Each structure stands twice: as structure tokens, then as C-alpha cells.
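**Student:** Structure of the sequence below:
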Amino acid sequence: MIDRHFPGPATRYPVPFRGLPLLLLLALFLLPGLVGHDPWKAEDATHLGIVWRLLQGDGGLVLQLGRDAWPDAMPLYYWTAALAAKAFAWLLPWFDGARLATALYAALTLGFLALASRELHGRDESASAPLLLAGCIGLLVHSHEAQPAIAFLAAQAATLAGLTLLRRHPWSGALVFGGGALTAFLAAGLAALPGLLLPLVLLPWLAPRKTLVAPLLLLSLALAATGPLLWSVLLTPAQAGVWWNGELAQLRSLEAGWRNALVLLNMLPWYAWPALPLALWTLWARRREWLTATPAPALLLPLAAFLASFLTVVSTVDAKSVAALPLLPPLALLGAGGIKTLRRGATNLFDWFGMMTFTVAAALIWLGWSAMVFGLPPKIARNFVKLAPGFEGSFALFPVLFALALSAAWFWLIFSSPRSPYRGLTHWTAGVTLLWGLVAALWFPWVDYGKSYRPVVAGLTQALPTKHGCVAVRGELSPALKASLDIFGDLRPLPLASSEGKRCDWMLALVPVKSSGTAGTGWERVWEGARPGDKTERLRLYQRRAG
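**Tutor:** Predicted structure coming up:
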């Protein structure tokens, strides 16, 4: 009979990355792309705008974006980012330094997940869960922008590690869990806690002795409750009322919850790849445990954590990419336990798919770089110009050398890795690292050109006189644009409907590209601008007519 499986769990395999090589791979995954570009439209600029206000001395407990209080944002990530910006001010622009907070929390996430994987699956699998998480498609962009959700992931991974430690080190495990829950509150608020606390129902299966269940539960809950209690005390009554209303406003109706669930279920197959199929395989391969005995913690804990996170996400926030991040660590932890039991054919297929996908993708990235810098091939070069009118690529030696080194390392890896069930996973995560590193080195000047509001704000400030007085805004600006006006132009427009705004002689309006409407009587358009290639919105500046 043909052996379609690798030998059983007792067999030891060479894990391609462990120790320093593993740290190097994860560092190459985390660091490229965090620095060297402006705050970008959407999440990145918004969160950096809040950090900018902190650096200017505004905010603290209740954060601020432009002139507006931002009570829904919890402060942990922003405090860390502001400290990082100051610490690296001698080396980096403040926004690049601030983004290093994302690298810190992402590294903590991977480290705590490695600890949890070692406790659940054994020493060989300690690297599997962080490699699996780093390879998830949904994590890639968010782990390379200013993103408070990554701080929550670090706290979530700490709670998982704490729960896995309970059997061998019960009191240390409870302290780690409680500290993680406290950190999660400071990172994401009260609404995020149920997804972390619900797995505590497994304490009778995780605690080494039944007599420890109650005291461990009390210690864990006491530490978790410290954050909300202290927060309520530190805020003024008015601030606390606004904060509680914001927390309650996150709750979704049953109908909205169903819609969120459907959106997430449709998104997960690509978003959680390759953790999701490996997690499903783990459940299938160990299906007999559900029928014949109490399932092992290696199954119960990640599955319970995933279900708790899923229920929390669908009931408290709108389903979008960043909201689904808490689903990834439990899936990675569950999937890590099934790698050694994969059929040999499935392992080889996964390995082949990863090698081919990322080799072809790397070649296309190099081709795109050639089109941007040298104009070859001409057709592709014209497409880049069409997407970012006015962009002129230039040759930069260090990024090219870095990209060449990454490409050479990729080919060395795929030809030298030992045969192992871990080979496909290692190649996949290394391929994701290669892909992101090449994009960061070769394409980021083009991406930055199209996603930064810097040239728009520069044009706006040139159109304003030096002593222009206050500027009002009609309607709503996006948070990213509001942040960019503050960061690049020191502009914090007043609402036109406010008493102060009505006295302003200058007014901004964000309008659709094809809009030809006017601002009404009494206003004259003096300037308009948009990001290169932006086909959706334009920013217009109006001046009040004299008399």
C-alpha cells in the first residue's frame, strides 16, 4: 500500500526556520513598508492624524483628530506610536517612527502565538502558528500601516498564551491572560472583551486541578476588569458618558449581525488563507476525538476562541477587513496542529502552489518596476502613467539591491529547503515576505505618489494667503483628509454651520469629480485639486466675495 501520509506525530522533522533564521524571516516580513512614505489615504492617515495631535500636546485620555474629539479610539496604540515617533526622531520622520509601533505589536502577537503553539502542539510547532499568521493574506496590509487593531491582536495572542499556560503554570497563565485582557481594553475598548473572556468557560479542562478553577477565574476576571474600572474613574463624568454611549453604539441589531456574518464568511476563504483550510483539516483529521472522548485543549481552545471572536465581531462592528483581524490568531493556532498530519499530496500541492505563485508574482513586480523606471515594456508603462498621471520613476540603488537580495534568497530557499511537512508553510510565508518586500522596495514611490494627500494640501496652502484667518468646511471631510490637512498644512477647518465657521472668509468642500455645482451666492471658487489618478473626489477652496 502506498503511504500517503508523512510518518506519525512521534517522528521529528527538520523545521526549516527556527531561532535566528525564523526571527530574520519575521523581521523581513514586519519591517519593509513601514517607513519611507507619507501617511496614506484611509486608515494610515487617520490614525497618524491622531498621533500628530498627541505630539502637538492635544488629547491624552480622550484622543483628537483635527479639531474633533475622537472618543471611540482607545489610547494604547496612539501613546505607543507617539513615544516611538519621539524616540526615533533623530533618524526618521515622525510618521515613520510612529508606524514602528505597529511592528512592535505585530512582533508581540507572533511571539505570544509561538508560546501558545508550543504549549498546545509541542516544540516543533512553536514556529508553525506565527508562520501561519504571517502568511495570512488579510494581515498583510494592516500589519504595515498605522493600525491600532494590531495592538489588540497582541493582547489577544497574550490571552491565548495565558490560557495555554494554565496546565503547567496556572498562576502565571492567569496573570498573562488577565494582563492581555487589560491590554486589549486599552487597545480596543470594552466591546472587544467578550471575545477574549468567553474562552474562560474552558477553565475546568485547562486548569491542572479542579480546586484551582475558581481562584484562577477570579484572578483573570479581576485583572480584566481593572481597565474599565480605572477608565471610568480617570474620565470626567461628561467624558465617561460620551465613552459609554460610544461603546453601546457599537452593538448591532440581529439583522445587522446576520449581514456581518455573511460578509465575513464570504471574505474568510481568501482573507484567512492559508490558516482557514489548515484549521478545517485539523478539525477533520481529529474528528474522532469529538465522538469518543473529551477533545484535547489543542482543539477546544482555538476553536472556542475563534467562535467567541466571530460572535463578537459580527455583533459589535461592521464587517470589514480590519474588523476581521481577531479571527486570524485562533485559526492560525488551530491550523498549526494539523500541518504534520496533512497528506503528502496535499503538502506537495501547497508547496508547489506557493512557489509558483510567488515566483510569477515576483517576476511581474520586477516587470512593473522596469516599466516605471525605464518605460519598458511601453504598454505597461502607459498603464502606470494612466493610473498616476505625472509620476516619473527613477532608479534608486539601495532599494534595487535590497530587492535583488530578496529575490536571490527566495530562489536559494526553494531549492535548498529540506523535505518536511513544514516546507509548504515556510515557502508560503517566505513568499508573502518576498512579495511585500519587492513591492515596498520597487513600487512604493509610485504607490506613495497616488495615496498621499501631501501634494493636494501643498496646492491648497499655496492658494491661501499667509494670513488667511480661519477656514470653514461645508459638509464632512473624510477622517484621512481631515488628518492630512492637519499634518501637511496645519489646517483644522471649522464646521461652516458653527458660529465660528460662519465668520470665516475661506471655505473647503469635498465634491465628486464630475460635480459642477457652486458653493452658493457669496462664494467664489479659487482653487481645486485631487490626488493623482483620483476619480472619485476633489477638494475645492472658496473665498467669500467682498460686500
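
**Student:** From here on, just use CA atoms for contacts and neighbour counts.
**Tutor:** OK.

**Student:** Helix, strand, or coil at R538?
**Tutor:** Under the three-state scheme (DSSP: H, G, I helix; E, B strand; the rest coil), R538 adopts strand.

**Student:** likewise the one 4 residues further on?
**Tutor:** For Y542, the reduced secondary structure class is strand; criterion used: three-state DSSP.

**Student:** Now for it, how many residues are close by?
**Tutor:** 22 (other C-alpha atoms under 10 Å).

**Student:** P32 now?
**Tutor:** 18.

**Student:** just L364 next, same as before
**Tutor:** The number of residues packed near L364 is 12, by other C-alpha under 10 Å.

**Student:** Next one: it from V439, what distance?
**Tutor:** 10 Å (C-alpha to C-alpha, to the nearest Å).

**Student:** Quick one: residues in contact with stretch 399-409.
**Tutor:** A362, L434, G437, L438, A441, L442 (C-alpha atoms under 8 Å, 6 or more residues apart in numbering).

**Student:** what residues are up against the third one?
**Tutor:** By that I understand G437. L28, F29, P32, G33, A403, L406.

**Student:** Repeat that for K210.
**Tutor:** Taking C-alpha under 8 Å, 6+ apart, we find K210 in contact with P204.

**Student:** Pretty sure D448 is one of the things R531 touches, is it not?
**Tutor:** No: when contacts are counted by C-alpha atoms under 8 Å, R531 is not listed as touching D448 (10.4 Å).

**Student:** Contacts for stretch 238-251 next, please.
**Tutor:** The contact list for stretch 238-251 (C-alpha under 8 Å, 6+ apart) reads V62, P71, D72, G189, L190, A191, S232, S315, T316, V317.

**Student:** ugh, wrong one, I meant stretch 272-288
**Tutor:** 132-133, 135-138, 268-269, 299, 328, 331-332, 334-339, 341-342.

**Student:** And it, what's buried?
**Tutor:** Residues of stretch 272-288 classed as buried by neighbour count (16 or more other C-alpha atoms under 10 Å): A272, W273, P274, A275, L276, L278, A279, W281, T282, L283, R286.

**Student:** That one: how far from the chain's middle?
**Tutor:** 24 Å (C-alpha atoms, centre = their mean, to the nearest Å).

**Student:** how close does the residue nearest the centre of the chain get to L481?
**Tutor:** With distances taken as C-alpha atoms, centre = their mean, H142 lies nearest the centre of the chain, 2.6 Å away. H142 is 19 Å from L481, where distance means C-alpha to C-alpha.

**Student:** Another sequence for comparison is provided below:
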Amino acid sequence: MKPVRLPAAATIALPRWGIFALCLLYILPGLIGRDPWKGDDATSFGVMWTMAHGTMADWLWPHIAGLPLPEKGPLAYWIGALSIKLFGSLMGEPMAARLMTGIFFLIGAVSVWYATYLLGRRPEAQPLKLAFGGQPEPRDFGRTLADGALLIYIASLGLLLHSHETGVENLQMALIAFTFYLCVRLLDEPNIRYSLQLGLVLGLLILNRGWVVPAALVLSLSGLCAVRAQFVKIRYVIGALPLALLFPIGWMLVLRQHHPFDSSPFPAWMEWNYRQVRLPSLDSVSYFFKYAIWFAWPAWPFAVWAVFAWRRQEKALHISLPAAFLLCFTLLAFANHSSEESLLLPLLPAISILAAFGLPTMKRSAINAVDWFAVMVMTGTAGLIWLAYIALQTGWPDKLSMKLHLLAPGFESSFQPLVFLIACAATIAWFMLVYWRISRRPSVLWRAVVLSAGGVILCWLLLLSIGLPWINQRISYATLSEELQRHITTPEACVEAYVGPSQRASFAYFGQLRFAGFSDHNCQYLLLQHSRRYSFTPEIPGHYEGKEWESIWIGHRAADKDELFTLYRRKHP
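**Tutor:** I've put the predicted structure just below:
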């Protein structure tokens, strides 16, 4: 028996303008007005910036100003570099690169919505017919479930930071969500057209982040068809492979033809893919369960309940397809020994869709518990952000103001009326949403997650509006890059650097340093990154003659006393 019994009044959908506004409020903060962040954000921007200002060889061989990065595929870098060339002069190069990040998020969000909508319209997903009628229409039920899935997707804590960073993972998420949508289409109505579209998306996945995920998806889909005794559909899944393989083969042939920098990233790219699959270890399994609990909140409680509630219809497509995706990516996370949050990101589209089908069967007490948790945590977090803003603007409370200035030395607060009004409007809207939810107690399905999604949007908007200047001061390398540039007396001189990729990208962009490339040797300057924790004086690499170099500068970001950079100049160039 189906576990869902609903009246039509519970399936009132969100207006389309409301969905679009929520998506914009979610994605725009963090894309506008900030510097590249330390880590993958600056690293990916560095590759895109290098391509945008380079030659054909730079487009074929991903690198940051001479530092090779062959591990991930070039697709996201190509798109970001093209965006920089088209829009960099209008909105600034970092913002132009992040423009694609926003588009990738919207593709993923729309794919999650439509995939849930199609699954929610299927006959096996419909609620039981009521004795005197009044049950919802399939289209209305599908739309309401789709709204719930999108709200859960937006509310997922693990998506928040990564969806705003410049990087490969954003495009990966969008392609995986779109793959899910195509799988719904293909399994519902198998034909050559959907098979070719699936092959196209799988090929883009290979070019973006390797062949491991596409191969695992093909195996999972084939296994799902076999479990559902739909063996005819397996040939449409397998038929997508030839088109998918054309993408890496084409890239390899172009590399062989041009042979950029007298080498090729293809062997290192293949080796990186091989390292993604090993036997599961205790560390990889424990990492998954340790971080997935908060990473997939609030989706996983609803998803677990959906599996339990629909346990007698486990072969129904709206349960079996997202479960197959979740099993696929869970096993891949177990098999990968790298402790990276990017391994958990592919779980979010499928778990959000599965969680949506748990909403109609969730008990009112559980829904209220999730709501009150969201109200307390998000309101408290927003209050702390406002308190920190007041401390920076007024100096009160004294201890908090002093602590914030110690964390970001040199920060000078300034009042921005427009930003302040936007933050106030968002806070007022949050309290209105809470009042609407508590006072009216609506029966619509998506009521269970609207506060979680609204709270995440509020906190992120506050943090990246009134808190953005302080964050830029704390994590940006802009000031340090300018200081470093002043000590290089010859602008065209090359610098051999042993620094991290994000630091190299920041120094190249902000400081306009010309780093040693693939074939540059005997540079006049040498830049080393080291840690005060181990030694104030860095150890010069063994293939350099230490007596040939003299230290001319030691610096660090004002907010990081441990990370040091030392610049050397060759005594006898």
C-alpha cells in the first residue's frame, strides 16, 4: 500500500517568480565584489586567468603561470577562461570567471526541480485516492514535490560554500544533476535521442573531472535496469558510451597534434583517475560518515524516512533511481582515500530528490523539530553576524571588536548604506517568514524545509554583504602581492617559486609576477613558502646553490602569522 494520503490543499506550489528569486538570493551573494579565496577558488581562477591571457598551448595544458595542474580535466577551465575573455573588461576578471559558477548552479537547480517533477507525476508515486475525492492531480503533486526538492537542495549545508567557489566541482554538480534528469527521461521513455544526450553529458563529465564518475554511473544505471527487469533499456545506457568516449579521445588527439610545451597532461590525468579507485579503507569510510551528517543536512533525515516509508515499493523509479545514484557515489567515496569534501558533493542532487519523497510521509512532530532547529540555529547565527558587524562599526562590545581586528589586522570599517539596507531587508524578511510558518501552520508539503532554506540564504547573504570587507581583508592575498611586487626591481624578471597553487595564482594576478614557465631557467628571483612553526628561515631546495642567493624580503598576510614567504635574489645573474 502507498504510504501517502494527501488532500489537494497540501499541494499548493510555490510561484515561479518566488523560486527564481530564491535561487538568485542564494547564488548572487559571494559572486559579487570579492577577491579570489584561498584554496580551490583561487587555484581554479589562476588556471582560467592563465588560459585567458595565454596561447593555444596554455589552453591545452592546464597550469597556473607555469605550475602544471594536469589532474582534473580542462572543461571548466575552458569555460571560465572564455568568460574572462568575453566579460573580463566589463566586470573584472574574477567576477567574469565566477559568472559561470552562477550559471552552473542554476543548471543544477533546474535539473533537480524537473527531475523531481517528472518522478512525482508517475502513477506509482501518486497519493492514495481519498474516499470522497479531493486528492491532488499528478501535475500538482509533482510540482509541489519539485519545490520541496529544490528547497532541500538549497538548504544543504555542504553545497553552500562550494556552489560559490570558482572551480571544477560546480560544473561537476550541474552535470550530475542534469544526468539524473536525463536518466529519468531515458528510463521513462527509452529512445535514441535521450541516449545520445546522455552520452553527450557523460563525455562532458569525463572532460571535466575524469572518467571514474561516468563509468560508475553507467554501471549503476545498467544494474538498476537489470534489477527492475528492464533489460531492453540497458542497451540505451550502454549506447551512450561511444559518444562519451569521443571527448577524451578528441582531446588526446589534439594534444598529440600540438604537443604543448613539448609534453602532454594526458598521462598524468589518466594516473590521477586511476588513483581515485582503491579498496575502501577505515579512514575513507570514517571520513564519509563523520562529515556526511552535516554536509547533507537537512536532506538525509528526510531521505532515510523516504526509504523506510516506501520500503514496499522499493523498485519504483522515484525511489530506486535516486537510491542507485546515492549508492554509486557512496561507494566511490569509500574507494577514494583522499579526504576531500568534493567527494561528498555528487550525493546532494540525488539525496535532495529522494528526501522530497519523504516529505509527504513525515510526521508532524518530526517536521516541527526540523523547523525549530532551523529557527534557533539560523537566527542565532544571523544574530552573531549582526553583533560582529556592530562591533566592527562602533567598537562595542570591546572584547569582540578587539578580537575581530586581531583576526584581520589592518581592517578599517566603513559604513555602506546600500549594503546595510539590503542586510536589514533580508533580516526582516526572515522574521516575516518565521511568523508566517508559526502562526499559519500551512499544510503544504514544502513547509518542512522552507525555514531551513530561508535561514541558509539569510546567513549567507549577511555574511557576504555586511561581512564581506572583513572577509576579504582576512583571506585575500591582494595586499601581500602588492608588497611582494615592490621588491622585484625588474618588472620583466622571472621568478622561480615553490609556493602553493592558490598563492601562485594570487601573486600572478594581483602582483603581476612573471613566474618561471615550463622552459624558463636561471631566473633572477626565487620565492619560497614556509612555516614559522617549523623554521623562520626556509630551506633552499637542494639543486640550488645556497651561496648564490641573498634574502631580500620576508612577508606574510597580516591575518596569518604562521605562513611565511621569503624572496631571494641571485647574487650573480
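
**Student:** ok, back up a step: among the contacts of stretch 399-409 of structure 1, find me the one that's closest to A381 of structure 1.
**Tutor:** L442 (14.2 Å; C-alpha to C-alpha).

**Student:** Spit out the contact partners of that closest one.
**Tutor:** I365, W366, W369, P399, V400, A403 are the contacts of L442 of structure 1 under C-alpha under 8 Å, 6+ apart.

**Student:** Now do the helix of greatest length in structure 2: which range of structure 1 does it align onto?
**Tutor:** As assigned by DSSP state H, the longest helix anywhere in structure 2 is helix 364-394. Per TM-score structural alignment, the counterpart of helix 364-394 of structure 2 in structure 1 is residues 344-374.

**Student:** average offset between the matching stretch and structure 2?
**Tutor:** Its aligned residues in structure 2 lie a mean 1.2 Å from stretch 344-374 of structure 1 after superposition (mean C-alpha distance after the TM-score superposition for structure 1).

**Student:** Pull out the buried positions in that stretch.
**Tutor:** In stretch 344-374 of structure 1, counting by 16+ other C-alpha under 10 Å, buried: 344, 347-348, 350-351, 354-355, 358-359, 361-362, 365-366, 368-372.

**Student:** what does stretch 520-537 of structure 2 give?
**Tutor:** C523, Q524, Y525, L526, L527, L528, Q529, H530.

**Student:** from those residues, which is closest to L186 of structure 2?
**Tutor:** Q529 (51.4 Å).

**Student:** L14 of structure 2: neighbouring residues, count only.
**Tutor:** 15.

**Student:** ok, it - contacts?
**Tutor:** T144, D147.

**Student:** Please determine how far the alignment partner in structure 1 of it is located from Y422 of structure 1.
**Tutor:** Counting by TM-score structural alignment, L14 of structure 2 lines up with F17 in structure 1. In this view, F17 of structure 1 and Y422 of structure 1 are 9 Å apart by C-alpha to C-alpha.

**Student:** again, but for A319 of structure 1
**Tutor:** Distance from A319 of structure 1 to Y422 of structure 1, by C-alpha to C-alpha: 32 Å.

**Student:** Mind checking which of these two has more residues around it?
**Tutor:** For A319 of structure 1 versus Y422, neighbours defined as other C-alpha under 10 Å are more numerous around Y422 (25 against 20).

**Student:** give the contact list for the equivalent of the more buried one over in structure 2.
**Tutor:** Y422 of structure 1 maps onto W446 in structure 2, with residues paired by TM-score structural alignment. Counting by C-alpha under 8 Å, 6+ apart, W446 of structure 2 makes contact with T144, L145, D147, G148, L151, L359.

**Student:** change it to 6 Å
**Tutor:** Residues near W446 of structure 2 by C-alpha atoms under 6 Å, 6 or more residues apart in numbering: G148.

**Student:** Please report how far it lies from D371 of structure 2.
**Tutor:** Applying C-alpha to C-alpha, the value for W446 of structure 2 to D371 of structure 2 is 11 Å.

**Student:** Also A356 of structure 2?
**Tutor:** 16 Å.

**Student:** Tell me if the match of L14 of structure 2 really is in a helix.
**Tutor:** No: with three-state DSSP as the criterion, F17 of structure 1 is coil rather than part of a helix.

**Student:** quick one: the helix or strand R143 of structure 2 falls within to helix 364-394, angle?
**Tutor:** Assigned by DSSP states H and E, R143 of structure 2 belongs to helix 138-155. Interaxial angle of helix 138-155 of structure 2 relative to helix 364-394 (axes from the mean of the first three to the mean of the last three C-alpha atoms, to 10 degrees): 40 degrees.

**Student:** next SSE after helix 138-155 of structure 2?
**Tutor:** helix 157-162.

**Student:** After superposing, tell me the mean distance of that next one to structure 1.
**Tutor:** Looks like 0.6 Å for helix 157-162 of structure 2 (mean C-alpha distance after the TM-score superposition for structure 1).

**Student:** equivalent range in structure 1 for that helix?
**Tutor:** The aligned range for helix 157-162 of structure 2 in structure 1 is 137-142, by TM-score structural alignment.

**Student:** All the strands of structure 1, in order from the start?
**Tutor:** With DSSP state E as the criterion, structure 1 has strands at 63-65, 68-70, 471-474, 494-495, 506-512, 523-529, 537-544.

**Student:** can I get those in CSV with distance to T461 of structure 1?
**Tutor:** Output for the strands of structure 1, formatted as CSV (distance: least, C-alpha to C-alpha, whole Å):
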stretch, distance to T461 of structure 1
strand 63-65, 20
strand 68-70, 21
strand 471-474, 11
strand 494-495, 16
strand 506-512, 12
strand 523-529, 10
strand 537-544, 10
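
**Student:** Among the ones you listed, which comes closest to T183 of structure 1?
**Tutor:** strand 63-65 (17.4 Å).

**Student:** what's the burial count for the residue mapped onto A222 of structure 1 from structure 2?
**Tutor:** Residue mapping for A222 of structure 1 onto structure 2 gives P242, with TM-score structural alignment as the criterion. When neighbours are defined as other C-alpha under 10 Å, P242 of structure 2 has 13 of them.
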